[in-house]
Every structure is written in structure tokens, then in C-alpha cells.
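>>> here is a sequence with its predicted model. Questions after.
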Amino acid sequence: MPKVIIAALVGFFIGITASVFAADASDVQTFFASNKVGNSPDFAFVKNGVAGPDHLITIHGYRNDGAVCRTLAEEYNSGESSSVLPGEYKCVQLNE
């Protein structure tokens, strides 16, 4: 009986955890399109590489998310030593 209860609890927690994480970048973009965090618009930090655009991180909760993202993009675009794979980094606004 204890094994059944433990198995049920483990399954429950795995189910909850799986539903919290986004399946892909479009899920993240859909969420942020209608949910702004903080006072400024939220931004996606995106790398345009050989395989196409790749949503790396979401910047939210800062006083000026756009400025933080642009600073990060400038740093990564400043030289090839900042990244292992070639590509251009940019910021994409996710909401108003």
C-alpha cells in the first residue's frame, strides 16, 4: 500500500512539474504576449544562427528590460570570443 501511495504522489508531482515548463519558445512568447512582468515591456534575447532564430532567455522584471537586453546583445555581438557558435544576437519585444 505505501508503494502505491508513493507512486501516485511521484506521478502527481511529475505531472505538475511538466505542466509548468514551456514546450518551446512559442509557448513562452504566447505567455508574455498577455502577461507583462514589471513596468517595462519584456524582451526575448534571441540568437540568429545557422539553424535560424533561437530564443535563449527572457528578460523581465528590470526597471528597463529593453536596455538590459540591448546591453547584453551589444556585449555578445562585440566579438567572436563571446560565443562558441557564430551568429547575431538581438532583442525582441514580447509585449507592450
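In hand now; what should we look at?
>>> alpha carbons only for contacts and neighbour counts from here, please
Fine.
>>> mind listing the helices for this structure?
Ranges of helices in the chain, per DSSP state H, are 2-20, 25-34, 65-77.
>>> now the ones you listed in TSV, please, with extra columns for distance to Tyr89 and mean neighbour count.
Formatted as TSV, the helices of the chain follow (distance: least, Cα to Cα, whole Å; neighbours: other Cα atoms under 10 Å):
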stretch	distance to Tyr89	mean neighbour count
helix 2-20	27	10
helix 25-34	16	15
helix 65-77	5	17
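>>> which one of the ones you listed lies nearest to Asn48?
helix 65-77 (11.1 Å; Cα to Cα).
>>> so how far is the closest one off the chain centroid?
Distance, stretch centre to chain centre, for helix 65-77: 15 Å (Cα atoms, centre = their mean, to the nearest Å).
>>> re earlier: put together CSV for the helices of the chain, with distance to Asp42 on each row.
Below are those laid out as CSV (distance: least, Cα to Cα, whole Å):
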stretch, distance to Asp42
helix 2-20, 19
helix 25-34, 7
helix 65-77, 6
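>>> okay, now the one to match up with it:
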Amino acid sequence: MLICAAVVLTGCTRVTVTTGSSISNEDLEAFFHKHKVDGNYAAALKKSAAGVASYLATIHGYRDNMAVCKSLIEPYNKDPSLSAISGTYYCQELR
């Protein structure tokens, strides 16, 4: 799995898993804006709380990444008590 992550991240400003380096949310989004995974656009799972958007996860590797993302956030938006910090979860297709 780490090898796969290293291959995917190689296109992101020379970041590799083995160096322990980090990339910003913006760099990660920029990478997925430029690259499809198996012919499909990735989806960013984000949360808006107190006027600030947080990048929580990237969904990729599915035939319909947006549908998977929406199914993941649905319970949290329906029942806010499931989340430790109140806010609204949403998905953004990275194209």
C-alpha cells in the first residue's frame, strides 16, 4: 500500500512516503485536479464549521467517487450528534 501511495504522490512536488514529507491541502487538490484515477475524477470530502472549510479525505478508486463520498457524509449531515464538532459535510469533485 505504501508503494502505491508513493507512486501516486510522486507527481506532487517531489513528495514521497519514504521521506516523511508533507504536502498542503492545496497541493493535494491540485494533483487530483490534474490526474484522474483509473479514468475517474477523485472527490474531496470536506467539512464546513465556523466558516472554515476543512479537507478531510480524498475518495478515489471507485467507479463513481462522488456517489461514494455522498453516501459517507449523509449520516453525519442527517444526525449532527454523530460529529464531535458541529458543521456541514460536503463533497467536491476534483476536476
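Structure received. In this text the structure is predicted, and so the values were computed from the model without any measurement.
>>> to Gly49 of structure 1, which of the helices of structure 1 lies closest?
With Cα to Cα as the yardstick, what comes closest out of those is helix 65-77 (12.3 Å).
>>> and the closest one, which stretch of structure 2?
Across structure 2, the stretch matching helix 65-77 of structure 1 (TM-score structural alignment) is residues 65-77.
>>> average offset between that stretch and structure 1?
In the superposition with structure 1, the average deviation recorded for stretch 65-77 of structure 2 is 0.8 Å (mean Cα distance after the TM-score superposition for structure 1).
>>> next, count neighbours for Phe45 of structure 1.
By other Cα atoms under 10 Å, the residues close to Phe45 of structure 1 number 21.
>>> go through the helices of structure 1 and name the closest to Ser83 of structure 1.
The minimum distance between Ser83 of structure 1 and the helices of structure 1 falls on helix 65-77, with 6.9 Å, by Cα to Cα.
>>> now for that closest one, which elements pack on it?
strand 43-49, strand 52-59, strand 88-93 (3 or more Cα pairs under 8 Å, 6 or more residues apart in numbering; DSSP states H and E).
>>> which outside residues touch it?
Residues outside helix 65-77 of structure 1 that contact it (Cα atoms under 8 Å, 6 or more residues apart in numbering) are 40-45, 59, 62, 82-83, 88-91, 93.
>>> swap the cut-off to 6 Å and go again
Applying Cα atoms under 6 Å, 6 or more residues apart in numbering, the external contacts of helix 65-77 of structure 1 come out as Asp42, Ser82, Tyr89, Lys90.
>>> just stretch 30-42 of structure 1 next, same as before
Residues outside stretch 30-42 of structure 1 that contact it (Cα under 6 Å, 6+ apart): Ile59, His60, Gly61, Asn64, Asp65, Leu94, Asn95, Glu96.
>>> and stretch 86-95 of structure 2, by the same measure?
Phe32, His33, Tyr41, Ala42, Ala43, Ala44, Leu45, Lys46, Lys47, Ser48, Ala49, Ile73.
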